[in-house]
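[1] below is the structure, and that's it, no one-letter string:
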């Protein structure tokens, strides 16, 4: 099969096929933004109470109308002239494109220092993405020419700021990721031209993946939003470049052993390909576990990420090898691998590190585990219970300023009321129950439609505060017994999302661990080794979260984390970090069959340490690109995953796992026959014969 990709003639066929794929996929990939679902339901749990209420609201009027709240604020009392100017603004606001329905106000505040105007805005077919333009038009029309300060609050203002934050997310991430990967590849390869081939292959993979996902979103109902589309870019470039690094390293080694570059690539694919495929399959399966999530945005990310990994794998084991053999050895200039030249990794840094670990492996792994445990203590600083609206952005957008102004003069929940829907025959009981609930400031008039009645209730607390969430739960407890009435609205949506994320954390984190454990067991044909590796994964994850929480709190000044933060970081760290476990331990197992486990561990570390480190740095760099977005949740995920990958690559895989393997010895392969294979103490330094074997790349051990 390897010859089909890199044969003397078939390499041109492979290149031609990818050119055709690119020609077809290019126009389709450009349409992906048009099928993204960025409305509330795309981020909500499908079966949540707030979601059901949002569906029922359509029976009481258009479900594509949301309020914008214009707030005029003065240090002194509002004058009659100010009120007259605000009334003139109402007339202008009524004519703003996108405004539908009656603009109400101005309503004075009880303290006499503010005015409020409610502007109903219609969402068009593009959902919230066009609201930034509408919000700007509202601000322009609301200008009074008086000494009053004007702010825009409410759902429209929040959605407009979110739209601006996500605007250009694909381009921002793409260019940032490209820059980071290019710099790292230039340093890794020390070649001014070689880096182009992995970049081109990853770019083709991204375009192809975007085209496939567009077709599934358009015709198969796949949920795609700005978040999953942005993460797709990071995953394809990060994981794809990892696979490219491993393949190129193996190809370069084979070029030193074979005159014919086609033969060298065929051997590289034959021996390194199975490990790459196994790793990608593990990542794809791990990501697919997200499909079971209750939150629609998380559930949709699963297939999007899995498809990106699969397409990236196909490009790296077909297109990249074809390009490498087409360009020949000169692509490695200025350090071209010539036949018969020595392999530099045989006596490199990682081989020397392994020798030092072998002197006192038990001391090394205990000290390393204790250090990681100390890092994990930062988990006490983790507050993954949701981010208030005011703290969701790296900067302070205008909607946050508007909400603060609204809360200073009006009931804090004025712009985002609760929505209570129940049986019209029990309207009075529902209203009385809502009005009597602590935390409810006022209840509006009933709106009936057939057998249903709807009330809007204003909260006394800020709509994204803990007090408001508690009020939602109290209102639900009060009205649920009354004809199964239900409670929705923005605050209820946030509460339901937080609850669903907590459920997803409890379900998916253990499931991914179980999936990875089973795959490692099948791959390594052992029980002890997979259990030890899973233990190191959990310890590494805890340490990464602990350090991240401390950095967020005391360096970046973030007050907390989104409720989905632990799940996303875990899935990315474990599913992607398992690559390095597979590359290292499959090589160790192969060498153990020839030299025993302890010596095999040293050979495996020397052979794979450099390329795994390079791959980890690339992956960390791509996730760090998420920090270029003005959203706290993305910045936190990017930092935690980047730090976790570096910790995993530089410390956990190279030091902790190697020390454990050296200390435990052949028992690590129990109950396979390899556990009974004669073992010998690890040498202080590799023997010459072992150094020769270091030139072989990571491969799946023979069955």
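    Perfect, I can see it now. Predicted model only: the values in this text are computed from it and were never measured. Numbers count the residues shown, from 1 in each chain.
[2] please make it C-alpha for all contacts and neighbour counts, starting now.
    Noted.
[3] just give me the neighbour total for residue 90.
    Neighbour count for residue 90, taken as other C-alpha atoms under 10 Å: 22.
[4] now do the strands in the stretch 101-250 of the chain.
    In the stretch 101-250 of the chain, the strands defined using DSSP state E, counting those that start in this stretch lie at 104-108, 114-122, 149-153.
[5] all strands for the stretch 301-450 of the chain, in order.
    418-423, 440-443, 447-449.
[6] for the second one, packing partners?
    Based on contacts counted as 3 or more C-alpha pairs under 8 Å, 6 or more residues apart in numbering; DSSP states H and E, the elements that strand 440-443 packs against are helix 427-435, strand 452-459.
[7] any idea how far residue 493 is from residue 486?
    12 Å (C-alpha to C-alpha, to the nearest Å).
[8] and residue 435, by the same measure?
    Taking C-alpha to C-alpha, one finds residue 435 at 20 Å from residue 493.
[9] what about the two, which has more around it?
    Counted by other C-alpha under 10 Å, residue 435 and residue 493 do not tie: residue 493 has more neighbours, with 25 against 18.
[10] what sits closest to that one if chain neighbours are left out?
    Excluding its sequence neighbours, the residue lying closest to residue 493 (C-alpha to C-alpha, 6 or more residues apart in numbering) is residue 50, at 5.3 Å.
[11] roughly how far does residue 490 sit from residue 64?
    The gap separating residue 490 from residue 64 is 14 Å, by C-alpha to C-alpha.
[12] those two: which is more packed in?
    residue 490 (19 against 15).
[13] to the chain's geometric centre, what's the distance from stretch 195-210?
    Distance, stretch centre to chain centre, for stretch 195-210: 20 Å (C-alpha atoms, centre = their mean, to the nearest Å).
[14] try this one side by side with the last:
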């Protein structure tokens, strides 16, 4: 640690960071240029619908993505309306509705690149509105319109998300430290971490094939600011303690790094390993998020453990003004010392009551629904959804996005007859050759993103099971396959994340009992959060179901980030127990020393993930709320009450098979009767 905290080397470290980190961060603004928000990034890689899409893209039909322009007027289209429709999309053949109140035009969009699709749909939406008669409604929907609205959901909110997150972190740091200076070093470090992370992701996307999309970019911002602030709070708390033990701030920082580095390292490793478990997911969006988040955690870890100590040393003791820590001053530990004493009186009753409350919060899950249909995917319906509603009101509801069936040419007639007999199918027509296969367009009776349409696709696939090699794709089939992949990913990733976090806790604590207890609290806590979240989403916000993305990502991030607090708390408890040899005193002292850190970290982390609720996507709102609720529950109930109560009730058996203080079993050599630092804001 001396090369980081040395009197002269600290300036060298500062210069090296300026020379290396700033050029990397300069690429952060270019992340939008490497984002891939096309449909392939949000669908399962090996699904039947994905195979159909790939075959169609490689066929002689080209790479067209249809945009559907629908015009409608209550009471029926007028001659002026029909003339305006012809002028709005010249050369196309409008399809009138049976009720005479609407007309629909399919405009093929060259899908050779995302930028082409995006710009042409934007231009089309602007062009079809020019010179329309008053009262004539128009909307551009279909697969191309849906793609553009999905891209806009991330692009338009990206800068707002960043600004909100930066503001939240700045405000919380100022409130926590109650001083004009101390909040600046961690704030600078975390902002630079975000810039480095985005710059590194941009370069890796350009030169190493890393896939980044709007979802992973938004989560990266929340993760870096949240985790970075957590690590900074822990380091500064240890530094403050050491400043109460020694006059030399360089020695104090070296001791603080030695004390905090194991916990910060274990936390970073756990979060990185947890998010990398997403690599096994079938959903491309989830799988690509893993390495993007891991890059963010690595950049954050390096910044907090190398740059932040130097910034604090350069600022000197005066950074803590007006609550400057001095050697020998006895400091009160505030509310958490009192909480620890109360828990210690009847630990078994405390943990039994806490477990009962958490279990009760799980009960609403008995009536919960999972899987959000595409029609309900946005918090406010964009143009593609309102356009689809117009189509459904005047045409067969699935006309804007028919299912695509690929069969051998010899089986085309048979497949068409089978498809026409499926309940929920409105029409079937032949659609030409797709490579060596023949295509059918199957119009569904229900809107393409509805649950009814998805059931029709399932029936269609079952009916075509007797036709060798038949494949069913299209927008609705993609939704069916996506939901199936998300369910599969939940069953695969969840146990893998639990195993990874358990392994890290075993390695850190050199125990089997405590890690198993902590893992059990994580599972119970997540169940409680999910039950509480369902109550909020369904009964207060009116969402029809829990999104699979929100459940999976909520679990991964809550477990990975929740383990941060487990590590901060139990690591310190083990350290204090090893030094003093008294398990009960070690638990109470560990809680009092880390309680304020965990509280501040939890509040900031909850706030940063809450910023995701500004995205106009239901899954993003649910994900942000679930993580925020989970972190708050962890902060004020699980890590600060339930875990200490369990450890107190079990006593020294918590550390089986190696007790703290045994050889290789803990930290030794530090007196426990020395003065320690204050909680933020106290003298």
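    Sure, I can see it. On a predicted model such as this, the values are computed, not experimentally measured, just so you know.
[15] can you map out the helices along the stretch 1-150 of the first structure?
    2-6, 10-29, 40-43, 49-57, 80-94, 131-142 (DSSP state H, counting those that start in this stretch).
[16] between the ones you listed, which gets nearest to residue 389 of the first structure?
    In terms of C-alpha to C-alpha, the element of the helices of the stretch 1-150 of the first structure nearest to residue 389 of the first structure is helix 40-43, at 14.9 Å.
[17] please tell me which residues of the first structure stretch 546-560 of the second structure aligns onto.
    Aligning stretch 546-560 of the second structure against the first structure (TM-score structural alignment) gives residues 561-575.
[18] also stretch 256-275 of the second structure?
    Under TM-score structural alignment, the match for stretch 256-275 of the second structure is residues 268-287.
[19] how about the matching stretch: buried residues?
    Across stretch 268-287 of the first structure, burial judged by 16 or more other C-alpha atoms under 10 Å covers 268-273, 275-287.
[20] distance of residue 213 of the second structure from residue 292 of the second structure?
    Remark: distance between residue 213 of the second structure and residue 292 of the second structure (C-alpha to C-alpha) = 10 Å.
[21] of those two, who's got more company?
    Neighbour count, other C-alpha under 10 Å: between residue 213 of the second structure and residue 292, residue 292 has more, with 28 against 23.
[22] and the gap between the residue mapped onto that one from the first structure and residue 23 of the first structure?
    In the first structure, the residue matched to residue 292 of the second structure (TM-score structural alignment) is residue 304. Plainly put, residue 304 of the first structure is 21 Å away from residue 23 of the first structure if you go by C-alpha to C-alpha.
[23] centre-most residue in the second structure?
    Nearest to the mean C-alpha position of the second structure, counting by C-alpha atoms, centre = their mean, stands residue 219 at 4.6 Å.
[24] what residue in the first structure is paired with it?
    When the first structure is aligned by TM-score structural alignment, residue 219 of the second structure is paired with residue 231.
[25] for the residue nearest to that match when sequence neighbours are not counted, what are its contacts?
    Distances taken as C-alpha to C-alpha, 6+ apart place residue 305 nearest to residue 231 of the first structure, at 7.7 Å, with adjacent residues excluded. If you count contacts by C-alpha atoms under 8 Å, 6 or more residues apart in numbering, residue 305 of the first structure has them with 228, 231-232, 235, 284, 287-288.
[26] which part of the second structure matches the longest helix along the first structure?
    Criterion DSSP state H: the longest helix present in the first structure is helix 490-524. With TM-score structural alignment applied, helix 490-524 of the first structure matches the range 475-509 in the second structure.
[27] tell me the buried residues in that stretch?
    475-487, 489-490, 492-494, 496-498, 500-502, 504-505, 508-509.
[28] tell me roughly how far it lies from the first structure on average.
    With mean C-alpha distance after the TM-score superposition for the first structure, stretch 475-509 of the second structure departs from the first structure by a mean of 0.8 Å once superposed.
[29] so how far is that stretch off the chain centroid?
    The answer for stretch 475-509 of the second structure is 13 Å, by C-alpha atoms, centre = their mean.
[30] what does stretch 147-159 of the second structure give?
    The answer for stretch 147-159 of the second structure is 16 Å, by C-alpha atoms, centre = their mean.
[31] quick one: buried residues of it?
    147-155, 157-158.
[32] which ones are touching residue 449 of the second structure?
    Applying C-alpha under 8 Å, 6+ apart to residue 449 of the second structure gives the contacts 373-375, 475-476, 479.
[33] for these, which one is nearest residue 558 of the second structure?
    Once C-alpha to C-alpha is applied, the member of those that ends up nearest residue 558 of the second structure is residue 373, at 24.8 Å.
[34] contacts only, for the equivalent of that closest one over in the first structure.
    Taking TM-score structural alignment, residue 373 of the second structure has residue 388 as its aligned residue in the first structure. By C-alpha under 8 Å, 6+ apart, the contact list for residue 388 of the first structure reads 464-465.
[35] surely residue 441 of the first structure meets residue 460?
    Yes. Taking contacts as C-alpha atoms under 8 Å, residue 441 of the first structure lies within contact range of residue 460: 4.9 Å.
[36] which residues do the two both contact?
    Common contact partners of residue 441 of the first structure and residue 460 (C-alpha under 8 Å, 6+ apart): residue 411.
[37] the two: which is more packed in?
    Each of residue 441 of the first structure and residue 460 has its neighbours counted (other C-alpha under 10 Å); residue 460 has more, 21 against 18.
[38] trace that one over to the second structure, please.
    Aligned by TM-score structural alignment, residue 460 of the first structure pairs with residue 445 of the second structure.
[39] cool, and residue 205 of the first structure?
    That one, residue 205 of the first structure, aligns with residue 193 by TM-score structural alignment.
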